[in-house]
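**Q** Pasting the sequence and the predicted coordinates here, then a few questions.
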Amino acid sequence: MCKSEILCYNKSIVSLLQRMTNLEELALYIFVGQRTCLDGNCLKNDIINHLPRLNKFTFNIRSFIYDLDQADLLSKEYIQDTFKGLGDIQVISCVDYFPKQRTGQCHFYSYPYTLTYYNNITNNFTDGLFKFVREVSLFDEHPFEHEFFIRIARAFPLLENLSMINQTQQKQKLNNNNEHLSIIEYLHLNQLRFIDTHDDYVEQFLVNTNTCLPKNIRLFIHYDSLKRVTNNFT
């Protein structure tokens, strides 16, 4: 298993794996920071074609691209098309662009997903059932609305640790009169982190009756934010 954050993909990962010609099973979980997206062609040309005995390959690969113009970011359809020819391996991909930071990310993984964590989920998250995941982090420059949190609760039924970064105000502001909205339940959540978030998300989880949390949850939040949303703890 290879699990790491890699800055020099070609020099560190590719050169190492290409020397392992007798490798039969490979689990590759990496975060790569570079100027271009990794895709299925990279997997085939850089890794798979050099491992003739490889019969089992699972992966979770995220490329984080710096100094990016949106026009330079490849589409999800293009990325997904590069995985043709991988046999029975089912691949899920997601592409995001963050204009404020001029950065992007391309994430793809073999499905079913067997890791216990899932990081940097955005609104472009592809639904599914992730029964092994216990830890999730959310990040986006676009607002997370109520329906998004419903999707998260359904996709990760055994979620225990949730952290969030999003400074963008919700467009569909909730209030306690929205009885038609589905109640979101996080039955196993024991730790909730608001790392850098708009007050709307604190209200979403701590004030509105449309979200149900377990008792005795550990909360990490800026004091001023908590003071504002609770009206000075009244």
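**A** Thanks, I have it. Residues are numbered from 1 along each chain as shown.
**Q** make it CA atoms for all contacts and neighbour counts henceforth
**A** OK.
**Q** Is the nearest residue to Asp199 once chain neighbours are set aside part of a helix or strand, or is it coil?
**A** Closest residue in space to Asp199, ignoring its immediate chain neighbours: Ser225 at 6.2 Å, by Cα to Cα, 6 or more residues apart in numbering. Following DSSP: H, G, I helix; E, B strand; the rest coil, we place Ser225 in the helix state.
**Q** give me the element Glu5 is part of.
**A** Taking DSSP states H and E as the definition, Glu5 sits inside strand 2-6.
**Q** Below is structure B, check it against A:
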Amino acid sequence: MRYYTGISNSFPGGLFEHVRTVSLFDERPFEHEFFLRIQKSFPFMEELFLDNDTAQNRKQSYQSNSDTQNLSLIEYTSLYKLSINTVHDDYTEEFLLDAKTYLQNNLILFVSYESLQRVTYNFSRDATRTNCSKISKLHLCDRESRCNSLEEYFPNAKICYLFE
């Protein structure tokens, strides 16, 4: 099977080498360890869709530990499309913070402009700059006009402004 949809926190794990598209949904928070389990279960995942507007519980403990020093870096080696436009800011940070996640070049990202603005500290945060530079196409789901600071922060991205 190429698709695995509707995965929640109760996902038991396993190895699914043929799955290329994964969607995650839950009303309970997804913690960093959950994303590590997802990456290991779907090593050749190319597309990831995430829907969760509940804040992560363990984010505070990560911040008190020298800003994520004790976390395992999650490497998405095949991921080329990431949709996080219906998520809490914690998940935008989960994927863009280079201490938590390693993304490949040429990623297509669907995200909320407002969440992106908050997580990147108005497009000035160094800790998210590395992963943002790997984005080749950026779809902003709640912005309809250009923003110079955004365009400078995403130097390699074609930016599509979409207003829902």
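**A** That came in fine, so what should we check first? This structure is a prediction, so every number in the text was calculated from the model and none was measured.
**Q** returning to what we had before: quick one: the strand holding Glu5 of structure 1 to chain centroid distance?
**A** How far strand 2-6 of structure 1 lies from its chain's middle: 16 Å, per Cα atoms, centre = their mean, to the nearest Å.
**Q** now stretch 141-161 of structure 1
**A** On the basis of Cα atoms, centre = their mean, stretch 141-161 of structure 1 sits 11 Å off its chain's mean C-alpha point.
**Q** equivalent range in structure 2 for it?
**A** Counterpart in structure 2 of stretch 141-161 of structure 1, with TM-score structural alignment as the criterion, is residues 27-47.
**Q** quick check: stretch 99-106 of structure 2 aligns to which part of structure 1?
**A** Under TM-score structural alignment, the match for stretch 99-106 of structure 2 is residues 209-216.
**Q** re earlier: now for the residue nearest to Asp199 of structure 1: what does it line up with in structure 2?
**A** Under the alignment (TM-score structural alignment), Ser225 of structure 1 maps onto Ser115 of structure 2.
**Q** Quickly note the distance from its match to Asn148 of structure 2.
**A** Ser115 of structure 2 sits 17 Å away from Asn148 of structure 2, taking Cα to Cα, to the nearest Å as the criterion.
**Q** These two: which has the busier surroundings?
**A** Each of Ser115 of structure 2 and Asn148 had its neighbours counted (other Cα atoms under 10 Å), and the higher figure belongs to Ser115 (22 against 8).
**Q** Name the SS class of Glu141 of structure 1, please.
**A** Going by three-state DSSP, the state assigned to Glu141 of structure 1 is coil.
**Q** What separation is there between it and Asn166 of structure 1?
**A** Using Cα to Cα, Glu141 of structure 1 is found at 6 Å from Asn166 of structure 1.
**Q** Which one's more surrounded, these two?
**A** For the pair Glu141 of structure 1 and Asn166, the greater number of neighbours falls to Asn166 (22 against 17), based on other Cα under 10 Å.
**Q** returning to that earlier point: show me what the strand holding Glu5 of structure 1 is packed against.
**A** Judged by 3 or more Cα pairs under 8 Å, 6 or more residues apart in numbering; DSSP states H and E, strand 2-6 of structure 1 is in contact with strand 25-34.
**Q** Can you state the residues of structure 2 onto which the next helix or strand after the strand it packs on aligns?
**A** Once strand 25-34 of structure 1 ends, the next helix or strand along the chain (criterion: DSSP H and E) is helix 40-42. Aligned using TM-score structural alignment, helix 40-42 of structure 1 spans no residues in structure 2.
**Q** cool, and stretch 179-192 of structure 1?
**A** The alignment of stretch 179-192 of structure 1 onto structure 2 (TM-score structural alignment) spans residues 69-82.
**Q** Contacts for that stretch, please.
**A** For stretch 69-82 of structure 2, the external contacting residues (Cα atoms under 8 Å, 6 or more residues apart in numbering) are 32, 35-36, 39, 43-49, 62, 99-104, 106-110.
**Q** How far does it stretch from one end to the other?
**A** Its first and final residues considered, stretch 69-82 of structure 2 spans 24 Å by Cα to Cα.
**Q** Now the residue nearest the centre of structure 2. Nearest residue, chain neighbours left out?
**A** Most central residue of structure 2, judged by C-alpha distance to the mean C-alpha position with Cα atoms, centre = their mean, is Phe95 at 3.2 Å. Counting by Cα to Cα, 6+ apart, the nearest residue to Phe95 of structure 2 once its immediate chain neighbours are dropped is Thr101, at 5.5 Å.
**Q** Tell me which residues touch that neighbour, please.
**A** Contacts of Thr101 of structure 2 by Cα under 8 Å, 6+ apart are 73-76, 94-95.
**Q** What about those, which are in helices?
**A** Residues of the contacts of Thr101 of structure 2 located in helices (DSSP state H): 94-95.
**Q** Among the contacts of Thr101 of structure 2, which one lies nearest to His18 of structure 2?
**A** In terms of Cα to Cα, no member of these lies closer to His18 of structure 2 than Tyr76, at 15.3 Å.
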